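Engineer: Sequence isn't available, so here's the structure alone:
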């Protein structure tokens, strides 16, 4: 465990350090391209990744263990990979981004944050971030109106932002006029939602970290790995891996996955149902984002459903997206409660997953950080709820992948040349 150390080490520090908040589920050529674009703009920059652990933002287990995903990122050019605690990794965009940006900010040496977006209209996205942070009556009234119509939250938020920020003569930096409908589509695009969340987190933390956007190319949920379609989607890669199409996956990712412990998508379905069925309505109501009587639907649905897909289908309404419901179910399986979130508004620690050889300067900066950095799991804050949640996430992931418990403690720091 590394704590703040004021003694300087005689080594050269990188002129710029670019942070990326990511999942890499799994790492593929599109992610490697982001590294290339960063270094086209900042050739000498070091790249620090804050990556989700065993479970992703949508509440699904990652296909590969954090150590393997970190190793892939390091091999492709990342210099340092840290783990985003599960308490923030399995959250909606606002708090997923806040957790990652908070870690980058508290490290004290990150100069930029790079993220994907649908366009380069950062001033426009920054305005949206400001509106979301202020939450004035004009915005909240329109958000309530949209939600009252049964719109999913992301779409309702995008629509409300467009009503507040839309003006007849509004133009982009390329002097293209934007209607309210066009603004709504911009603000509702998945990558833009995260981009706005990163900008909002930077503003909330009064962070000097500068945004370094990368234009996203390709479809979010494209199922084909046809090279003519451009960079692969993670969905397409996971589909190929599930079918053991190793050659296709290797072409899309740049490395061979065979022999790595793999987590099949449905392997925890019965564990999930068992955990949810063991909970009372009051316990379900204590889950984050379980509002408006959703605990009653969940209580009934988990007793009737035979698998995870069936459960989500029974819960789905026009108001609730699959992503929100999937996170809710994952929270129940892991035991994440609203109380934990209130007691841990920001990450208090970060785990070191891997680093590249020759990054002594970066390692020195890491040791001087005010943030608690854990390099050996047994030396972490073992009595903290957030840390125990990480441990449970690892053990559940291991169970689904056919591995023994204690994975978090067996997993060492990946070191790549």
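Structural biologist: Alright, I've got the coordinates. Only a predicted model underlies this, so the values are computations on that prediction, with no experimental measurement involved. Residues are numbered from 1 along each chain as shown.

Engineer: Could you use CA atoms for every contact and neighbour count after this?
Structural biologist: Noted.

Engineer: For residue 363, grab the count of nearby residues.
Structural biologist: 17 (other C-alpha atoms under 10 Å).

Engineer: Could you do residue 216 as well?
Structural biologist: 18.

Engineer: this is the other structure I want to compare:
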């Protein structure tokens, strides 16, 4: 059966996501859908507002047939690594025909040609990127600059390309991953409308960004205020999770544990943390001594070179004591496919994947665990530690007792 792949976070799933899902089915003519979804921690380096099981359940009720987890080593990384991990998993299933993602441009015609150029890592691009980074420019800005330098020699593409918007950049990285994998999966894009990726202000009666929805939840505390912007199933799941004490989850709940890690390790040990580099460990330690809340620490650390997302990811790596050595040990390519949930049609896809999938499929955690899976388990345990004491102990073990959801 024709199957479309989606790469999602659903933090939380809202009406804009529902629009994208329907458009993906219509544009591709797919009879089934598979989503690769981030786990408990997300690409921007923050904890998901509710756990991965609740968000997988939202996806299944939306109509997605099979939800697969994006391992932590990709989920909390920059756009290139996030995209490579997710696309690799879709490719490895052997059953996905198309990949549909949202973008600001809504135009796929420039993405794959440019992606093929970038996938070869041309010297001109690499040189422009290094020079921009050495001047103190943030990575996203340096990347956009290097792309524009490359485009100077590609006049047929230059007028179409827009790498100043976050979803365009992410889409370009999806296409680069497809090119590097030499995947037969065909990319398709749906134009975002009515709410930008980080748009904090709501301008539509039914569509709001996840950023705006999380802001309402944080400031209001009344779930009824987000009711117009999320599907009924999402709303019901969030109500249930709130009553159970598992929602909402924010960085503030982990700040005491982060503080303990920074203080006890000190700059010398912090220097070994993954992607720390360039003396950032000294700045992190110094500013921690002078601040008393997570967001205050982020503001104190923020510079032109370090984006908010980069800093959040670094602090997350500190929280989990994720060193360069541990990340290297976890590997550079997906080692398994972990199932979070499925529908009856998803069960049929899993049966088909037994013949087509190039990676082992995990539905339960056994004794023999790949180092990449060990990091997923650690992330799940840390996420549980941020929850209220009444639910903490059970949730710490959830990686082991929770079976894939069936809807």
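Structural biologist: Alright, I've got the coordinates. What you are looking at is a predicted structure, and each value in this text was computed from that prediction instead of being measured.

Engineer: Quick TM-score on the pair, please.
Structural biologist: The TM-score (TM-score structural alignment, normalised by the length of the second structure) is 0.89; 389 aligned residues with a C-alpha RMSD of 2.1 Å.

Engineer: Map residue 107 of the second structure onto the first structure.
Structural biologist: Alignment note (TM-score structural alignment): residue 107 of the second structure maps to residue 121 of the first structure.

Engineer: Next one: residue 395 of the first structure from residue 386 of the first structure, what distance?
Structural biologist: 15 Å (C-alpha to C-alpha, to the nearest Å).

Engineer: Comparing these two, which shows the higher neighbour count?
Structural biologist: More crowded of residue 395 of the first structure and residue 386, by other C-alpha under 10 Å: residue 386, with 22 against 19.

Engineer: so whichever strand or helix holds that one matches what in the second structure?
Structural biologist: Using DSSP states H and E, residue 386 of the first structure falls within helix 385-400. Aligning helix 385-400 of the first structure against the second structure (TM-score structural alignment) gives residues 371-386.

Engineer: Distance from the chain centre to that stretch, please.
Structural biologist: 16 Å (C-alpha atoms, centre = their mean, to the nearest Å).

Engineer: Same question for stretch 95-115 of the first structure.
Structural biologist: 12 Å.

Engineer: Ok, stretch 234-250 of the first structure next?
Structural biologist: 21 Å.

Engineer: Any buried residues in the helix holding residue 386 of the first structure, and which?
Structural biologist: 386-400 (16 or more other C-alpha atoms under 10 Å).

Engineer: who does it touch, helix- and strand-wise?
Structural biologist: helix 86-89, helix 322-334, helix 407-410 (3 or more C-alpha pairs under 8 Å, 6 or more residues apart in numbering; DSSP states H and E).

Engineer: Quick one: average offset of it versus the second structure, please.
Structural biologist: If you overlay the two and look at helix 385-400 of the first structure, the average distance to its match in the second structure is 1.7 Å (mean C-alpha distance after the TM-score superposition for the first structure).

Engineer: could you give the angle of that helix to helix 322-334?
Structural biologist: Going by axes from the mean of the first three to the mean of the last three C-alpha atoms, to 10 degrees, helix 385-400 of the first structure is angled at 100 degrees with respect to helix 322-334.

Engineer: who's in contact with helix 385-400 of the first structure?
Structural biologist: 53-55, 61, 65, 85-87, 263-264, 267-268, 334-336, 340, 344, 380-382, 404-408 (C-alpha atoms under 8 Å, 6 or more residues apart in numbering).

Engineer: what's stretch 164-184 of the second structure aligned against in the first structure?
Structural biologist: Aligned by TM-score structural alignment, stretch 164-184 of the second structure corresponds to residues 188-208 of the first structure.

Engineer: From the chain's centroid, how far away is that stretch?
Structural biologist: Counting by C-alpha atoms, centre = their mean, stretch 188-208 of the first structure comes out at 13 Å from the chain centroid.

Engineer: what comes into contact with it?
Structural biologist: 93-94, 97-98, 101-102, 105, 111, 115-118, 125-126, 128-130, 132-133, 154-155, 157-159, 186-187, 209, 211, 216.

Engineer: which SSE is whichever residue in the first structure pairs up with residue 200 of the second structure in?
Structural biologist: Matched by TM-score structural alignment, residue 200 of the second structure corresponds to residue 223 in the first structure. Using DSSP H and E, residue 223 of the first structure falls within no helix or strand.

Engineer: check contacts around residue 223 of the first structure.
Structural biologist: 233, 235-237, 239.

Engineer: just curious, which of those is nearest to residue 49 of the first structure?
Structural biologist: residue 233 (19.2 Å; C-alpha to C-alpha).

Engineer: what residue of the second structure matches up with the closest one?
Structural biologist: Looks like residue 233 of the first structure aligns to residue 209 there (TM-score structural alignment).
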